[in-house]
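>>> Make a model of this:
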Amino acid sequence: MTHHFAARLGPKDGFEPRVPADAGRLYVAELDSLLRSGHGRTAGRVEAVLRSHGRNASVRSRDLLRLAVAVYCADLMTPRRQSYDRWTRHIRLYLALEEPDPWQAEGEALTRLLRFLTGDHWELDIRPGDPEPWPASPEDDDSRGFDTVCLFSGGLDSFVGALDLLSREQRAVLVGHYARGSGATSVSQAAVGEIVQDRYGSAHAPLLRYFVSPPRQPGRDRENTTRGRSLMFLALGVATAEAFGARRLVVAENGLISLNVPLTSTRLGSLSTRTTHPHFIDMFRGLLRAVGLEVELELPYRFKTKGEMLRECSEPDLLMEGLPSTISCAHPEAMRFAGAPNTHCGYCLACMIRRAAVEAAGLKDPTRYVYPDPSSLSGKSAVDLKVLRLALARYAKKPPRMADLLRAGPLPGTDDERMQLLGVYRRGIDELRAFLASQGL
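Have a look, this model is predicted:
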């Protein structure tokens, strides 16, 4: 079954694809209504946030945002359980862009990138569009002098990345994203952003928090894996870098998470994202070069574990102050059923990696976990723990090999870089093993 998804560019775009009579057509609201103010909401819209800093998105970066937002919406609004294997979907995306030629030329590269990112089959039908013009923004002298933009998710890695970057360079633009229903993310971004700005000042570390959320579809279920969000978050970073004249986009993610190696053969369809997997980053860099977006992606922690990031953080006092406000949990909103919304569960793989890292760094963990004792888990809450223990038992007999890493995707780079990736994976596994041992497991 092919899911046909028409992404309209603006109110003047009346495009309707011709699809088989038995195929359902799914429309997203006009893309620019999700990016611009004056369409029922202003706070957090990309245009309004940039304009408040005297900036505007370039045409090429606007088209990247439209592509990314359309993918994000199609991903969220197409439940995987409707697919034959309850995972792999076939999505045909009809997309209007201001300058479609460079994107059409990269059609094959784009579909490969999307297939790796979401695990689905994609078809792209890119056409020219005629959007309402984005108003020019007056130059703001206070916003000059930024060479670097840093993604700032509200997570622990991005918090460490911002602290390390600002301690060296003193100036960087921080970029966050939140959506409808992502209360934990929004709260964490605001809380740790305030800590950073109290130390470095809002003029030196402006935090641009973008609200981009797919339109509500009454009566339709949503997909909860949200792999497509990764592309949109990167696109927001690239658009911000272009707007500020910055040439660097820093993505702070530890190597263990970036590799996203399935712990067992049954977890190849992991719910984890592939935002910073080396193969995806390599393809995304190539796409930026091909369409003329001159922003360099940097992943300074790709060869470090989460524990090593914490242990080597340049601002240990600020790290400890902000650590309990960062969010790592895979499903903090679900903790509302336990009476603790927007709180770490303590038992998902992301929580266990966080807890192992804090312990490996020799820190006292101030984070509140709804279920702090892994040995007390049962049922669905014990699934990640069981899978992790199986993987650790397997690795105890045969340490991780390059073949394990390649199960998650190709690894570009030199032989030395691939060996460094293997090393960081092994050390990350060792952190998890030490944590479980400390818990008597």
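>>> From now on I want contacts and neighbour counts done on CA atoms only, so please keep to that.
Will do.
>>> Tell me the spacing between Glu139 and Ser52.
Going from Glu139 to Ser52 by C-alpha to C-alpha, to the nearest Å gives 10 Å.
>>> same question, Val238
In terms of C-alpha to C-alpha, Val238 sits 18 Å off from Ser52.
>>> the more surrounded of those two?
Val238 (31 against 13; other C-alpha atoms under 10 Å).
>>> what's downstream of the one helix or strand Leu388 maps to, the next helix or strand?
In this structure, Leu388 sits in helix 383-397 according to DSSP states H and E. Counting by DSSP H and E, the next helix or strand C-terminal to helix 383-397 is helix 402-406.
>>> Can you name every helix or strand that that next one contacts?
helix 415-438 (3 or more C-alpha pairs under 8 Å, 6 or more residues apart in numbering; DSSP states H and E).
>>> which residues are in contact with the helix it packs on?
The contact list for helix 415-438 (C-alpha atoms under 8 Å, 6 or more residues apart in numbering) reads 255-256, 259, 302-307, 352-353, 355-357, 359-360, 392, 399-402, 405, 411-412.
>>> could you check the distance from the nearest residue to Arg222 once chain neighbours are set aside over to Tyr27?
In this structure, Arg222 finds its nearest non-sequential neighbour in Met77, 5.1 Å apart by C-alpha to C-alpha, 6 or more residues apart in numbering. In this view, Met77 and Tyr27 are 10 Å apart by C-alpha to C-alpha.
>>> okay, the two: which has more neighbours?
The neighbour count for Met77 versus Tyr27, taken as other C-alpha under 10 Å, is higher for Met77 (23 against 18).
>>> just checking, that one touches Asp221?
Yes - at 7.1 Å, Met77 counts as touching Asp221 under the criterion of C-alpha atoms under 8 Å.
>>> Number of residues surrounding Arg127?
Per other C-alpha under 10 Å, the neighbour tally for Arg127 reads 15.
>>> Now do the helix holding Leu388 and helix 415-438, the angle between them.
Between the axes of helix 383-397 and helix 415-438, defined by axes from the mean of the first three to the mean of the last three C-alpha atoms, to 10 degrees, the angle is 120 degrees.
>>> Alongside the first, I'd like the structure of this one:
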Amino acid sequence: MSQFTCTVHGVRKGLPLRKAIFDFGADPVWTLHGPFGPRELSARGRDLIDLAGAIYRIESQIRRRPTDPAVRWELDIPVRDPDFWTSTGGPLLASCLGFLNRARWIPTFYARSDAVEFIHPEPDERKVDQITLFSGGMDSLSGAGSHAGARDPIQLVSFYHGQARLQSELAAELGYHLPTQWRLTGRRGREGMNLIRSFMFLSLGAAVAESYGARRIVQYENGVLGTAVPQSGNFITTRHAHPETHRRIVKLFDAVFGGSFTILNPFLPLTKREVGETLVAALGAARAEKLFRRTETCWYLFQPKVGGLVKANGQPCGVCTPCIVRRTARPMEAAAGAWPDWPGYAFDLTDPRYGEHPVVGITFRGYLELIDIALSAPNDTALIDDLAPEARALIDEVDGPDEALVAGVLRRFAGEFCNTFGISHGSNNGNKQRKARTK
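Below is the predicted model of the structure:
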């Protein structure tokens, strides 16, 4: 059977190369449940989704080395249409992946003669003009639930591990058809950084779009995370919903499927708290609250330890980036027992044991730096100038996000954050510098 092989070079020449393999095997790479349109995918379209899944698995096998960051990924990839990928698709693919994980990708393609195709149900003949990515998390729930138009022309697309039932139930409660749900063969490794996974999600959405002849994909993500502003210069953020990610991936989709794709994120100008308010406005507070309580956010939800500290399986940690942003959006979730069976966060960052912990408190302290900048800057330009260089490089006054959008989101988030975590903001020696401090 065909093998996808990867060799990763770091900045330090004396250390061994990191390698990973994905065996395509005798079974389909993907299992598909739910609606799929009447149009069959081309060979290069089927290549795209298999590549997306294989790259996701490959990335998870590459061990992180803080002192030896990966700078070059060399890939040997079996595909159905090697001529297309060598001449056109490969460079566009490398552009997408390189932007997502800040490295150079060098793919080499060869013929894959033993490809096994995924099986999909009978074609769904209804008219679909929009694909909405639907994880079952708070942002995608709020986006799908607050959509003001008809549900029938929209097809939700999901990637799932164990949350397939939750995704289906939430979709039904919002009035949508059953989501198109994709499950990837094999198991995810524990080494990777999850920097490229949005490429997989969007590729699955594009495949479903192609099956219906649609060219519009919506990815709902709040602006705090969608603008890809790191908490401080010491952090590497995902660029999973950044406009530049969308621009690069659109070029690849146009080449693979033809036509003019559009990827939109209506929530880019909003904080996560404001995202939640859109669902409340659409459904009412009581109904929205019941749905919010069922959504999952935590990176470490089903891990028994975080930073060496023990937590319950299925309990959100409270200290990872999505937990911190969600708690800022929904401060009422902080305490265990806020509603029946709610365990609360495993680690409460208002407790110095966790907020000052050398591992579990590091993201929180990074956010304190960002909050300091957001509340100290006298104007938008000054705020942006004080951000980490990576954040400044991703602001575009023509294509966006522009300074005003980013600065506005960060200031409003900073106010929500201070309110949530009991932080005051005072002057420091009258020199226009300010310091965030706990009360």
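>>> Point out the ones among the contacts of helix 415-438 of structure 1 that are inside strands.
Among the contacts of helix 415-438 of structure 1, no residue falls in strands (DSSP state E).
>>> From those residues, which land in helices?
In helices, judged by DSSP state H, the following of the contacts of helix 415-438 of structure 1 are found: 255-256, 259, 306-307, 352-353, 355-357, 359-360, 392, 402, 405.
>>> Generate a ChimeraX selection restricted to the buried entries among these.
Selecting only the buried entries of these in ChimeraX, with 16 or more other C-alpha atoms under 10 Å as the criterion:
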select :255,256,259,306,307,352,353,355,356,357,359,360,392,405
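>>> Looking at the ones in helices among the contacts of helix 415-438 of structure 1, which is nearest Met335 of structure 1?
Taking C-alpha to C-alpha as the measure, Met335 of structure 1 sits nearest to Met352 out of those, at 16.0 Å.
>>> aligned partner of the closest one in structure 2?
Under the alignment by TM-score structural alignment, Met352 of structure 1 pairs with Ile324 in structure 2.
>>> and Leu156 of structure 2, what helix or strand is that in?
strand 154-159.
>>> Which strands and helices lie in contact with that strand?
Using 3+ C-alpha pairs under 8 Å, 6+ apart, strand 154-159 of structure 2 sits against strand 130-133, strand 180-184, helix 197-212.
>>> One more pass at 6 Å, please.
Using 3 or more C-alpha pairs under 6 Å, 6 or more residues apart in numbering; DSSP states H and E as the contact test, the elements touching strand 154-159 of structure 2 are strand 130-133, strand 180-184.
>>> tell me how far the last one is from the chain's mean position?
When you say that, I think you mean strand 180-184 of structure 2. Taking C-alpha atoms, centre = their mean, to the nearest Å, one finds strand 180-184 of structure 2 lying 16 Å from the centre of the chain it belongs to.
>>> List the buried residues for that strand?
Within strand 180-184 of structure 2, judged by 16+ other C-alpha under 10 Å, the buried ones are 180-184.
>>> Same check on stretch 366-383 of structure 1?
For stretch 366-383 of structure 1, a neighbour-count test (16+ other C-alpha under 10 Å) marks 367, 369-370, 372, 374, 381 as buried.
>>> Spatially nearest residue to the match of Met352 of structure 1 (excluding sequence neighbours)?
Gly318 (6.2 Å).
>>> Can you show me the strands along structure 1?
Using DSSP E, strands in structure 1 cover 2-7, 25-28, 90-97, 121-128, 148-151, 173-178, 207-211, 248-250, 296-298.
>>> In JSON lines: the ones you listed, plus distance to Cys73 of structure 1.
Below are the strands of structure 1 laid out as JSON lines (distance: least, C-alpha to C-alpha, whole Å):
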{"stretch": "strand 2-7", "distance to Cys73 of structure 1": "9"}
{"stretch": "strand 25-28", "distance to Cys73 of structure 1": "7"}
{"stretch": "strand 90-97", "distance to Cys73 of structure 1": "10"}
{"stretch": "strand 121-128", "distance to Cys73 of structure 1": "14"}
{"stretch": "strand 148-151", "distance to Cys73 of structure 1": "21"}
{"stretch": "strand 173-178", "distance to Cys73 of structure 1": "14"}
{"stretch": "strand 207-211", "distance to Cys73 of structure 1": "14"}
{"stretch": "strand 248-250", "distance to Cys73 of structure 1": "24"}
{"stretch": "strand 296-298", "distance to Cys73 of structure 1": "24"}
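>>> Out of those, which is the most enclosed?
Of all those, strand 148-151 has the most neighbours on average by mean count of other C-alpha atoms under 10 Å, namely a mean of 28.
>>> mean deviation (superposed) between that strand and structure 2, please.
Strand 148-151 of structure 1, aligned to structure 2 and superposed, deviates on average by 1.2 Å (mean C-alpha distance after the TM-score superposition for structure 1).
>>> which part of structure 2 lines up with that strand?
Under TM-score structural alignment, the match for strand 148-151 of structure 1 is residues 130-133.
>>> how close does the aligned partner of Pro100 of structure 1 in structure 2 sit to Cys6 of structure 2?
Matched across to structure 2, Pro100 of structure 1 falls on Pro82, judged by TM-score structural alignment. Computed with C-alpha to C-alpha, the distance linking Pro82 of structure 2 and Cys6 of structure 2 is 17 Å.
>>> Same check on Phe22 of structure 2?
Counting by C-alpha to C-alpha - Phe22 of structure 2 and Cys6 of structure 2 are separated by 9 Å.
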